[in-house]
Structures are given as C-alpha cells and as structure tokens.
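[1] following is a predicted model, sequence given first.
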Amino acid sequence: MNNQAKFLHKAIQFLHKAAGIINKTKQPKTPFISNAPFEFETVTVNERGKIIKRTAHQANQEILHLNGVTIEMVYVPGGTFLMGSPKTEKDRRFWLESPQHPVTVAPFYMGKYPITQSQWQAVMGNNPPIEWIYYDDAITFCEKLSKIMGKSYRLPSEAQWEYACRAGTTTPFYFGETMTTNLANYRGTDTQWGGSGSYRSEPKGVYREQTTKVGRFPPNAFGLYDMHGNVWEWCADPWHGKYKGAPTDGSVWETGGDSNLRVLRGGAWDLVPRSVRSASRDRLSHDTRRKTVGFRLSKLTDTIPKKG
C-alpha cells in the first residue's frame, strides 16, 4: 500500500469514527424518573403585606429526565378541604365560587411549576410560546409524555388544583389575607375600569406586563410555585357556572356543564389581586389561545413516599 492509499485508508477510518461519535451523541438518552426530597421556605403576611412568619418545609418529588430537561412533580398528600370561597371573603364572585363545599382529595403529584418552553420542546419537539397553549395542545402534551414515561400524566381536576393551591390555608391567598408583587406576578397597579392593585391594606405594587421565570417567588406549603398569577392554568373540567352538584371526591366533573369551555385557575400577570385568589376561576374555549394561559401537570399515585 503506497503512502497515498495509506492516507486515504486512515482518513476513511477517521471519518467512520467521527460519524459514530456524532450519531452516538445525537441519540437521546432513555427517559427515567428519580426521586428526591427538597427543602423550601414559605412566608405568611399580614393585611399590610408585611411578612410576619417564615416556615421551613420539606416535600417529596419525582423528577422526570428527558434529553437533559427535567420536569419536577411534587407529592401532594391527600386530605379534605372546603372548595370555593366563604361568604365573608372580600371581592368573591359568589355566583362562580358557591356553594362552598367539602371535597376529599386522594394523594397525587402536581407539577412544581407550570410547563416551560424547554419542557414543551423536550416532549413535543417544537418550541411555541408556552403561554399561548390551547386546551387541546395541553391534552396532547400529557398524552405524549405519558407514552414516553410509561405513566399517566394529565391536567389536574379543578378540585385538585384548588386543593393544591390552598395547601391547607383557608385565606384568599396561600400567603395569607393578602399578598404583594414581591410574592407573585400580578397587576399591582389600579386599572382604568376600577380594579384595585391592592387587596387589603398593603401598598400597591408593580405591573410587569409579562410572564416571569418560574420559581421566582415563594412557594406554598406543598412546595408548589406560581399558583397565584403569572399564567392562567388549564384544568381538565368542563365549565360549570356554580358548584351545585359538584363531585366531592376531587375527580373531574365530567357530567353537565359546557364541554366546549374548560376551567382556568390561578389568574395571570395582567390581573389585579382579587382575580388571582385561591378560589378565583374562569373559563375559555378549548380551541382558543391567549397569551396569559399555560398549564401544569398532575399524576395520581397509589404509594406514599417514605419520609426522609
């Protein structure tokens, strides 16, 4: 073999090796789930919005690993709560938040944050603005993620959502009787049609006019972030204008209602505080997009994580 032939042979070997490395690096890693407890701190405020208490907590979570992207699912212990708002709650929309009724919710997992763009892309393969999501898009995401992970992921029921948001509280917000724009992303300034940027005696805040990065603000006692404001979140339930006849077991309210409209919870960055309360609710057509709407995941569980 002459020098030229040797050179070509080595060059071909090098190219084959390089191609193998490229193919190997491009192949996605097998998705898997890990479990890890995490620590966090909650805050409680008084009617002036001043922090009066800080509390350390620990919760369990499942972490979904997909091509270098993770989705964190927090364990929410089961329990019973009063769904809806009491008659004494300031600025309640009584015709939508009544009658207040007890609901018993089984343990489940809830997304620590709303789904982000990178998480969407890891599952769906494209990268749309995550706050412009149809209800039908969210359902497709859940179905595809379930197939990838071999688990059943879905949108939360409306009862699961409110139970998860309240995290044992009975006040309008999980921070207490009010909150400030240092604690959540909502409109902290007055609107031209009479909406107030403050809820109680707290000072008015800022109006960011856009979404903020998930996890920027303090969580609730379950370890869930961004449940007040930032983006509305789709729930699985068809829309019902009041709670008369609602399930008491935390399940999706499938019967009756308007199946073309789906429940939204949590409020958004463009709304004043009265509209981002734990009991606040709205609806939107399943095939309509808005720049203020996103979603987070839920998953039922039959096992209780070990403490530690």
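    Looks like it arrived, so ask away. Not measured: the values here are computed from a predicted model.

[2] rest of the way, CA atoms for contacts and neighbours
    OK.

[3] let me know the helix or strand that Thr70 is in.
    Thr70 is part of strand 69-76, with elements assigned from DSSP states H and E.

[4] show me what that strand is packed against.
    Contact analysis of strand 69-76 by 3 or more Cα pairs under 8 Å, 6 or more residues apart in numbering; DSSP states H and E lists strand 51-66, strand 108-111, helix 117-124 as its packing neighbours.

[5] can you tell me which of those is most buried?
    Among the helices and strands packed on strand 69-76, the stretch with the highest mean neighbour count (mean count of other Cα atoms under 10 Å) is strand 108-111, at a mean of 24.

[6] now do whichever helix or strand comes after the strand holding Thr70: everything it contacts.
    Towards the C-terminus, the helix or strand next in line after strand 69-76, according to DSSP H and E, is strand 79-83. If you take Cα atoms under 8 Å, 6 or more residues apart in numbering as the criterion, strand 79-83 is touched by 100-107, 159, 162-163, 168, 279.

[7] where exactly do the helices run in the chain?
    If DSSP state H is used as the criterion, the helices of the chain fall at 3-26, 117-124, 135-149, 158-166.

[8] got the buried residues for the first one?
    The one in question is helix 3-26. Buried residues in helix 3-26, counting neighbours by 16 or more other Cα atoms under 10 Å, are absent.

[9] included below, for side-by-side comparison, is a second structure:
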Amino acid sequence: MPVLVALALTAGGVGYYVWTAMLPSPDGSPAPVVEADATASIEASNPGPRAVRDCDDCPEVVTVPAGSFLMGSAADDPAAAPEEQPQHQVTIAAPFAIGRTEVTFAEWIACVADGGCNGYRPPHEGWGGGPRPVINISWHDAENYVEWLARKTGKPYRLPTEAEWEYATRAGTTTAYWWGNDIGHNLANCKTCGSAWDEQQTAPVASFRANVFGLFDVHGNVWEWVEDCWQPDYKAASTQGLPPNSRRGCSKRTLRGGSWDNSPDLLRSAARLWGQADGRDNSIGFRVALTLPATDDAAAGR
C-alpha cells in the first residue's frame, strides 16, 4: 500500500525528498536515533511528499491524495472501544493539505505578534517553546489560529476533519499505528513508548519518523483538535468524512492522536476522545489543514 501511495503522488507530479531530524532531548543532548523494531519493517527515514509553507512563519503542509479507507475499529479488534465503531468506509474525494507537524510555539507566537490569536500566550510549563508543539490550547484557540492564517495567506486554512485526520494518519495502513500493531520502542512520545520524553513533557516536533504521507507525531506528543463536534459512535457517520453539525456551536469537540501522558492504546489510529471546546490542557495542541483548489480532473469527475 505505501508503494501505491507513492506512485499516486508521483503521478500527480509531487516531488520527494528524505527528512531527517536530530532535535535536542530535554537535557540538551541529541535525540536518540530511532531504530525500527520487529513490528516496523520500514526504513529509518521515510520518503514523503514535499512540504511547503505559505509564509515565513506559516506551518509547513503536505498534500495528501484522495482515496478511500476503513475508518474506526473492526468489531473483532480486542482493543476497540465503542466510540470507534461501527467501522465504515470513507471516501476522501479530493486531495487536501495538512500540517507536516503539530503547530509549534514559534508559529503560534508569530500569530500573536501579528495581532492575531486574541493575543493569547499559552504557558509552556517550563518545557520550552520554539519547536515544541503549542499546548494549553482550546478548540476555540485553534480556530482563532486557522482564521488568522487564512486571512494572512488568503487561502482556506482550517482544522482537519476527523476523517481526514485518520486517513492521513493511517497513510494506507490498517494496523493500530502506521508502523504496525505494536507500539515498539522510541517511535513516539507516550507512557512506555521508550522515548526521552515519556510521561514527562512534550518532545520537539519531528523528533520521530514521519509516516508515508510525510506527517510527524500523529501518534502521541499531544492530542490534536479536529473540526468535528463529538459524536459518541459512528452510527450516523458520513461516508464522505464530512463533520456533522460542525458549525452549530457544540460544546464538545473531538481530539485525536493521544499524548505524552497517555498509554499506547490511546495513540492508536482509531482512538478518539472529546474535550470541552473551551478547555485547555498541557496535553492538547493541533495541526492545520488546507482546502486545495479543485483540479480540472476533479471537476470533471475523473
């Protein structure tokens, strides 16, 4: 499946390059080199689509191709929770762009410096800002950021839908994590993940390997807000992955991905949680999405 994804992207004219990241650990030493375990028979550095940014201080985004996938957990999955079912097929009809990493403190402060984000300066808990994911962010804060980004760039930035998030995270896989069914060692930041930051604090973004779509930290580090109002299950889920009633002003919004302070089961691609839309926590951040212009082929239904 990753080979098919790569071919689809190449056919669309997207270039490739290899990302490598050696960001500092909390003690200032280089981050340990990630080694694939028995469950992850993939290269230590993944190729992925080329990342672009629309301004010097904007987040980098990568383009994710259109496609279909099974969202949620299978009925016979022993790790499945009721909110992850029923598993259902979703079609992402058009390519979209999504943040290569979670939005960082540096990117958030650029918004504040430009008069956006209501001037809010979230605390970093003494862990440092800069390249670490911005935390203590509510869903409304995240919306303020993407609205500022849309004004600054003139492009339709937004939060990803829940379906887009899972589709981009899975990157063509059907396993618990994009690298396999076991959490492995030093592949993410969580409780018992084997990283230098486990259960202590956030890691700088891109401290671990990217998936085939070129996305970092989709498992662990911080929970990520998505556009959708919280739904307790998928019984009424859209087959196009559209968020139901997302603009109705619901008080509960959906979170995906797990965090530095969670056990591995909450980092699974299918795992989901809710938070109060106005709630802030040091385990919550977000990444951006961008609606892309329709292509001639898409408009013609090809």
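    Ah, there it is. Being a predicted model, the structure only gives us computed values, none of them experimental.

[10] quick one: closest of the helices and strands packed on strand 69-76 of the first structure to Asp249 of the first structure.
    strand 108-111 (12.8 Å; Cα to Cα).

[11] on contacts alone, who are the packing partners of the closest one?
    Counting contacts by 3+ Cα pairs under 8 Å, 6+ apart, strand 108-111 of the first structure is packed against strand 69-76, strand 298-300.

[12] and Tyr174 of the first structure, what pairs with it in the second structure?
    The criterion is TM-score structural alignment: under it, Tyr174 of the first structure has Trp178 as its aligned partner in the second structure.

[13] look up how far Val212 of the second structure lies from that match.
    Trp178 of the second structure sits 9 Å away from Val212 of the second structure, taking Cα to Cα, to the nearest Å as the criterion.

[14] quick revisit: tabulate the helices of the first structure (a markdown table), appending distance to Phe40 of the first structure.
    Shown next, in a markdown table, are the helices of the first structure (distance: least, Cα to Cα, whole Å):
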| stretch | distance to Phe40 of the first structure |
| --- | --- |
| helix 3-26 | 36 |
| helix 117-124 | 23 |
| helix 135-149 | 27 |
| helix 158-166 | 16 |
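
[15] for Arg296 of the first structure, which of those helices is the nearest?
    helix 135-149 (8.7 Å).

[16] what range in the second structure matches that closest one?
    Mapping helix 135-149 of the first structure onto the second structure (TM-score structural alignment) gives residues 139-153.

[17] distance from that stretch to the first structure after superposition?
    Between stretch 139-153 of the second structure and its aligned stretch in the first structure, the superposed structures give an average distance of 0.7 Å (mean Cα distance after the TM-score superposition for the first structure).

[18] which residues touch the residue mapped onto Asn189 of the second structure from the first structure?
    In the first structure, the residue paired with Asn189 of the second structure according to TM-score structural alignment is Asn185. For Asn185 of the first structure, the contacting residues are Arg208, Thr211, Thr212, Asp226, His228, Gly229, Asn230, Ala268, Trp269, taking Cα under 8 Å, 6+ apart as the criterion.

[19] next one: Ala168 of the second structure
    Residues in contact with Ala168 of the second structure (Cα under 8 Å, 6+ apart) are Val64, Phe213, Leu215.
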